[in-house]
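In: next come a sequence and a model predicted from it.
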Amino acid sequence: MHAGDAPISVVIADDERVVRDGLRAILETQDDITVTGTAADGDHALRLCGALRPDVLLLDVRMPGHDGLWTLGELARGGALGPDGVRVVMLTTFDLDDYVDEALTLGADGFLLKSGSYEELLAAVRAAARGDGALSPGVARRVIDGYAAHRRSLRVAPGDLALLQELTPRERDVLRLVGEGLGNGDIAARLVVSEHTVKTHVSRVLAKLGLPSRGRAAAFARRAGA
């Protein structure tokens, strides 16, 4: 929780070093903002939030291993979000709209487009620290227009739960790991199969569940407890 006149403390989590370094360089030009740590994956980000208790976490949606949604969920389950915890702004791109509903439901405070301006970045960090919504203009309209539709499409109805029974045990394993935020390579290593085999299983899961994308499958898996 940001208090008083102290600088806003920020942790940056992104798997691309150039992005982390760029965001840090911009933020550290400001007297009222300090970057206390950076992370390249969800596990490290979670540990940094526990150790440093930042005011704001800039969190990339997609990272290897455990992704940003997994990290956000862990923070939510641990009671680490909100006025007495950390405010989370997701770092996103337009092709990740499938994840918007999931992140809002879990407790994200906003979304920042990676291609946005310096001014948008600074405004988002300061807004989040105040407890306000932090949406860059480039993504705000898409969030507003799509939020209700995402909620309707991502709810798991009893009929959807029955669809899980159509999956083979290995397909359910793959769906569960997709829901945990693992990429194909990590899933292949976990299940001791080839990455090509994982891609085939993911395609079959999407077809059987009638889902258009991996993002929807991840949200389905989390909500259905696959």
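Out: Everything's here; your move. This structure is a prediction, so every number in the text was calculated from the model and none was measured. Numbering: from 1, shown residues only.
In: every contact and neighbour count from this point should use C-alpha atoms.
Out: Noted.
In: in the chain, where's the longest helix?
Out: helix 137-154 (DSSP state H).
In: contact partners of the helix or strand that that helix is followed by?
Out: Next along the chain after helix 137-154, taking DSSP states H and E as the criterion, comes helix 158-163. Helix 158-163 has contacts (Cα atoms under 8 Å, 6 or more residues apart in numbering) with Lys208, Leu209, Ala224.
In: take this one as well and set it beside the first:
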Amino acid sequence: MAGERHPDVILMDIQMPRMSGIEAAQIIMKRLPETKIVILTTFDDQEYIYQGIRAGAVGYLLKDAEVEDMLAAVRSAFRGEAVYKTGLAAQALSRVAGSGFAIPGTDPDSILLEPLTDREREILQEMAYGLRNDQIARKLVISEGTVKSHVHRILQKFGCEDRTQAVVMALRNGIVQ
């Protein structure tokens, strides 16, 4: 159906009769890479989140989410924002960061408005590991203000509004591992 209708956003159930939502997401992302997929499930399961990210989903919601939250997630996905609003999402994002996958056939830097500096890549990698600004500052022995400046520039270069969106884009495109 997605091939016929070319939707902007798909709210995809993980549990489906003929194939899983993860398998369907993989097929759709190969054929319609501009479509945004938000995985919907009853389980806050790190493995589902991990597989969904790897399949190209931009979000993950629980079925018991409020209707307003689901609508907001669809709108956010449409704008290109990441939507990972479950307790295990940060752990799954960190796991993806360590797996080093990329979308085949893409130039990782082609999604950037301007190339990242070495320091920005370093900070982006730490963001992918789930570190906060103060933790990154301590680890890299720089001020928290400097980290904030770099994060701001990273978001500008990705054309993103938030850290999660930048990290998901970087992970999906192999910019960080």
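Out: Everything's here; your move. The structure displayed is predicted, hence computed values, not measured ones.
In: what's the closest non-adjacent residue to the residue nearest to the spatial centre of the second structure?
Out: The residue lying closest to the centre of the second structure (Cα atoms, centre = their mean) is Val168, at 2.7 Å. Among residues not flanking Val168 of the second structure along the chain, Ala82 sits closest, at 6.9 Å (Cα to Cα, 6 or more residues apart in numbering).
In: counting neighbours, what do you get for the residue mapped onto that neighbour from the first structure?
Out: Ala82 of the second structure maps onto Gly133 in the first structure, with residues paired by TM-score structural alignment. Neighbours of Gly133 of the first structure under the rule other Cα atoms under 10 Å: 18.
In: can you map out the helices along the first structure?
Out: 17-27, 42-52, 68-77, 100-106, 118-130, 137-154, 158-163, 169-179, 184-191, 195-209, 214-224.
In: make JSON lines out of those helices and add distance to Ile8 of the first structure and mean neighbour count.
Out: As requested, the helices of the first structure are exported to JSON lines (distance: least, Cα to Cα, whole Å; neighbours: other Cα atoms under 10 Å):
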{"stretch": "helix 17-27", "distance to Ile8 of the first structure": "10", "mean neighbour count": "15"}
{"stretch": "helix 42-52", "distance to Ile8 of the first structure": "12", "mean neighbour count": "18"}
{"stretch": "helix 68-77", "distance to Ile8 of the first structure": "19", "mean neighbour count": "22"}
{"stretch": "helix 100-106", "distance to Ile8 of the first structure": "22", "mean neighbour count": "20"}
{"stretch": "helix 118-130", "distance to Ile8 of the first structure": "7", "mean neighbour count": "20"}
{"stretch": "helix 137-154", "distance to Ile8 of the first structure": "22", "mean neighbour count": "14"}
{"stretch": "helix 158-163", "distance to Ile8 of the first structure": "43", "mean neighbour count": "12"}
{"stretch": "helix 169-179", "distance to Ile8 of the first structure": "32", "mean neighbour count": "20"}
{"stretch": "helix 184-191", "distance to Ile8 of the first structure": "35", "mean neighbour count": "17"}
{"stretch": "helix 195-209", "distance to Ile8 of the first structure": "41", "mean neighbour count": "16"}
{"stretch": "helix 214-224", "distance to Ile8 of the first structure": "32", "mean neighbour count": "21"}
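In: brilliant, that's me finished.
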